[in-house]
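Asker: sharing a sequence plus its predicted fold:
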Amino acid sequence: MNKQKFLSLFKVVTASVISLLLFTDASSQKGPADKKNSPLFSQFTYRGDDQIYKDNPLEAGEFYTPILQGCYPDPAITRKGDDYYLVNSSFAMFPGVPIFHSKDLVNWKQIGHVLDRPSQLKVEKSGVSAGIYAPDIKYNKNNDTFYMITTQISGGMGNMVVKTKDPMTGWSDPVKLQFDGIDPSLFFDDNGKAYVVHNDAPDKGKELYNGHRVIKIWEYDVQNDKVIAGTDKIIVDGGVDIRQKPIWIEGPHIYKRNNRYYLMCAEGGTGDWHSEVIFVSDNVMGPYKPAKNNPILTQRHFPKMRANKMDWTGHADLIEGPGGQYYAVFLGIRPNEKDRVNAGRETFMLPVDWSGEFPVFENGLVPLKPKIRMPEGVKNQTGQNGFLPNGNFTFKDDFLAKKLDYKWIGMRGPREAFITQTKKGLLVNPFSTNIKAVAPVSSLFHRQQHNTFDATVSINYVPKSETDLAGLVHYQSERFNYVFGITKKGSDNYLVLARTEAGKTTLLASEKLDVRKAVQLQIEAKGDDYRFNYSSDGKNFKNLGGTVSGDILSTNVAGGFTGSLIGLYATTANDIRP
């Protein structure tokens, strides 16, 4: 199946898989095993080395896009005074909805996660691409409150909202909202009224083609946090021009400017036909008229195998930045040399000219470049003074800080359920579930953020039995991953490399290993070529299994909506045999 056809069916097929997974009994999590047999991880290093950043060094007044590399899709942004807050989809990752803060749109710090406790996030039995979809964040100046509204495809939650007076201090438990569809967004008008817009199915019996969706609006009761029954109205049917059978109109946001209401949406699906379109109305409830120059952002018209390709752009949100200059955040991808998407959908940014009737994404309709101009008077401090890095960078963690870095995430359950921080490093206390389980797993994950990178960690571990394993996992999903770890056979210890494709695990290589001292494990990637290396002396690395394909780490092969993750992994349910 070609990629365009594959991606046009992407959401439909994945939604079916998700539904199946949600009603499948997952292996139960029985809690950590004996901590004395927990692996000790230390000295983790991740180093990005993409050629595009070597070829495009920053000059004065420039910064890199994407601003968030790796699996940070579906960005939404809001502002209170000089404080900007940005959130992303997180699916079955735990904690959920990473949230970032900036004073200038260039220099960002992660301040935590919006959904950081089990009462907010019900993803224990979710497939990796279920869970949290397309969060929207809004500041309501009428009551000085921040809102995050999203769709949680798990735990019977559906559409939900949480809120806070201060994003730095945590968020409320969720309120379940009574409407169907996905991608909800709030709009707070100047007169105190509020509205929700979202993607939904057409009225029953009126679906015209596969991918036919609508945008619906409701009045929203701010006092009681609920939509007002009977106020719902379809304001976009199909997309810009239903005669062209547009697919997957979604990700709506409403903006008010010069007393007119602008509705901006993604159209075309989240793959290579993705785009951003805009409509305008004199009334918040419509009717909305599409701009004549739609789409206002897309990369779909350019050669498939172009150099330094950035693609799939859409699902955008607008914000007025420093000095009155508008900017847009949106998702996009940077595929490898085989056009495979391993790092996932990332958060990009472009300046926007809104001097005319409609916003114009600057260079949004030509092939994207890795650098954009900074707002006037802003200093680029990325990678310094606690601000997140971008471009090529190195991240090191000795796990000795009192608080675990926000970059580290769990899958389907809290990190605290299986990690213990010590003066020597990080213990991962193994669950009796392995990496293929649709259940919480004892693996601490870091996103793959480059096509060319290496990730290295030191591990002290002595397995007690053949069902014990610890090491690294490169994880696209529970059904597609590589495991590179230490286990036991008879009285000997082995290092194994296994590939799981569509749920079937194959041993690629194994080798006896002396585990009396710490071993360094390394994943090394150059585009689609991955190598799994180890060192017993901390200096000289040996390869196990040769060069293997990163195909199963891509959404092209694995499907779903996430990028691949590098995990510090332990289990007492190992089924890989040397």
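Answerer: Okay, I see it. All values reported here derive from a predicted model rather than from experimental measurement.
Asker: from now on I want contacts and neighbour counts done on CA atoms only, so please keep to that.
Answerer: OK.
Asker: got a list of what the residue lying closest to Pro578 once chain neighbours are set aside touches?
Answerer: Leaving aside its sequence neighbours, Pro578 sits nearest to Ser510 (Cα to Cα, 6 or more residues apart in numbering; 5.6 Å). Remark: with contacts taken as Cα atoms under 8 Å, 6 or more residues apart in numbering, Ser510 is in contact with Tyr494, Leu495, Val496, Leu497, Leu544, Gly545, Pro578.
Asker: and the comparison structure, right after this:
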Amino acid sequence: MKYTKQFTFWMLMMFAACLNVVAQKSKKKATTPGNVPVFTQFVYKGNDAVYNENPLKEDEFYTPILQGCYPDPSIVRRGDDYFLVVSSFSMFPGVPIFHSKDLVNWKQIGHVLDRPSQLKVETAGVSSGIYAPAITYNPHNETFYMITTQIAGGIGNMVVKTKDPFKGWGDVIKLNFNGIDPSLFFDDDGKAYVVHNDAPDPGKELYNGHRVIKIWEYDVEKDDVIPGTDKIIVDGGVDLSQKPIWIEAPHIYKKNGKYYLMCAEGGTADWHSEVIFISDHPKGPYKPAPNNPILTQRYLGKDRKNRVEWAGHADLVEGPDGKYYGVFLAIRPNNKGRVNTGRETFILPVDWSGTFPVFENGLIPLKPKLPTPAGVKNLNGKDGYFPNGNFTIEEHFKNINLDYRWIAMRGPRENFISIAPQGGLVINPFENNIKAQKPVSALFHRQQHNSFEVTTTLKYAPQSEKDLAGLVCYQSEAFNYVFGITKKGNENYIVLARTERKGPPRPGNAPQTTIIASAPIDVKNPVQLQIVADHDDYKFNYSVNGGAFQNLGGTVSGDILSTNVAGGFTGNLIGLYATSGNDILP
């Protein structure tokens, strides 16, 4: 009996070992099957004339400080540390957070919302999700707060907290009030308040775009507004008789015993501006400054060089030199007036020597350069600091710890990416294609210049017409270009397709896809794919067997990649993309 047990044991062990060998072989084969693409290189090069024509001196830095789609900035200081957050909509992870010691050099330290439990955007449109985050520090409990509106997942207004922004943020706490753009204010006496944009009281809306700013007292122990404490403190804007639109993005500051309420006004496009009010009490009444707006570019001619437009949605902070600074969003349109880079984060010094703060040179054409604060050295792009100007980003995908600039859409990037044993980024394709309002298997990098070049190297052998991998220029699920390799019959093809929706989104008005060009392609060896953009002109090129680049489809318009054509609030994203649900047929 003893012999039988031993024999059985060893037979089972040998059988298990055989199964393990088979499993390991199977696993190795399954790592990169033919229809799973491997991207072994990604190079992004910016080439904007404004930077070539305005080189930096030793004591200067560029603004915007965050190029590309980094809108709605909010900033806070604790001691010598500055933290800045921006909107992320349905990008995943959400709410990029940056750190600086001097307001010139910034490092991204992560994302505030980095877990699916915090970010419910699985079926949200690109411009839904996270709107206008505001970061604040409460010295009374030594806690940082990030309050925002999540237009997805039934969440609405919410807050998350941390004692240390370098170590992550807590779970979402839902807040019980309507409206958007909330911001917290902690007074010297320990009391807390929330201000936000909201609709007028029922029956009191006077015109389209008529909004109000509302304030609530906030219970720090329960983390919610106190019922019955709400009050409208601004109706319409600076002057209701002028029918101001979209008063929003409020922040309260306290200086010399006075309370200041700063808001964006005029909508987020051509008429955008920043305005300021003053009061003796956080709950008002608030009186507008006589010199409003304190920041805008709306009165300036369209023919000026190096145009900056749509300036507003600002936040103020005291700098290391004792001077105030303001971060704000603005756009730099291309030569056709398109907004492909989206809303970017700018900075200006603020003169607060008088009663009201005023953005220095904020009412005249904004310049691309600013002097650094005294004693600050510009470390542009060095030692992990965020690059500015014309820069090159090169990625060889040697490990899974990618730079924070790489993002996914509507779900974690870890759900579809891995690193091949020999190196290179593996994208395990979802059945959802790029037009789906669902998570898509694309790893995105923001377009950060009006003129740029992107090159990637792709090893890929599609197995059927349902398989496609390549590059995508993605403004949204309804406006995008796909430039990839697929199959038709027994032939492999490279294809360029344009998707756009004609007219407003409504039931039955689906986006339409047009095949611009296609050609047979040899995929025995890695293929290089390239996008070259010069303002509104985009070219899609490819190279096989290390040869010269060939163009596919000629020069095409970047119009559908622009906010003011496609709508929404995001800029163009450049994606390494794959799908097993392809419907683009050569």
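Answerer: Received the coordinates, thanks. Computed from a prediction, not measured in an experiment: that's the story for all the values here.
Asker: before we move on, the earlier item: and the contacts of Ser510 of the first structure, which of them are in strands?
Answerer: Of the contacts of Ser510 of the first structure, the ones assigned to strands by DSSP state E are Tyr494, Leu495, Val496, Leu497, Leu544, Gly545.
Asker: from Glu466 of the first structure, how far off is the third one?
Answerer: Spelled out, that is Val496 of the first structure. Look at Val496 of the first structure and Glu466 of the first structure: by Cα to Cα, to the nearest Å, they are 12 Å apart.
Asker: count the neighbours of the aligned residue in the first structure for Cys263 of the second structure for me.
Answerer: Using TM-score structural alignment as the criterion, Cys263 of the second structure maps onto Cys265 of the first structure. Look at Cys265 of the first structure: counted by other Cα atoms under 10 Å, it has 28 neighbours.
Asker: doesn't Thr555 of the second structure lie inside a strand?
Answerer: Yes: inclusion of Thr555 of the second structure in a strand is indicated when DSSP: H, G, I helix; E, B strand; the rest coil is applied.
Asker: and it, how far from Pro520 of the second structure?
Answerer: Thr555 of the second structure sits 20 Å away from Pro520 of the second structure when distances are taken as Cα to Cα.
Asker: the helices in the stretch 1-150 of the first structure, which residues?
Answerer: With DSSP state H, counting those that start in this stretch, the ranges of helices along the stretch 1-150 of the first structure come out as 3-8, 10-22, 51-55.
Asker: could you dump these into TSV with mean neighbour count and distance to Thr45 of the first structure added?
Answerer: Formatted as TSV, the entries for the helices of the stretch 1-150 of the first structure read as follows, by neighbours: other Cα atoms under 10 Å; distance: least, Cα to Cα, whole Å:
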stretch	mean neighbour count	distance to Thr45 of the first structure
helix 3-8	16	34
helix 10-22	16	33
helix 51-55	13	19
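Asker: dump the ones you listed into JSON lines; add distance to Gly490 of the first structure as well.
Answerer: Compiled in JSON lines, those are given as follows (distance: least, Cα to Cα, whole Å):
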{"stretch": "helix 3-8", "distance to Gly490 of the first structure": "45"}
{"stretch": "helix 10-22", "distance to Gly490 of the first structure": "36"}
{"stretch": "helix 51-55", "distance to Gly490 of the first structure": "45"}
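Asker: between those, which gets nearest to Phe480 of the first structure?
Answerer: Minimum separation from Phe480 of the first structure across the helices of the stretch 1-150 of the first structure (Cα to Cα) falls at helix 10-22, 14.3 Å.
Asker: what's near enough to touch Ala533 of the second structure?
Answerer: With contact taken as Cα under 8 Å, 6+ apart, Ala533 of the second structure is in contact with Asn450, Ser451, Phe452, Glu453, Lys539.
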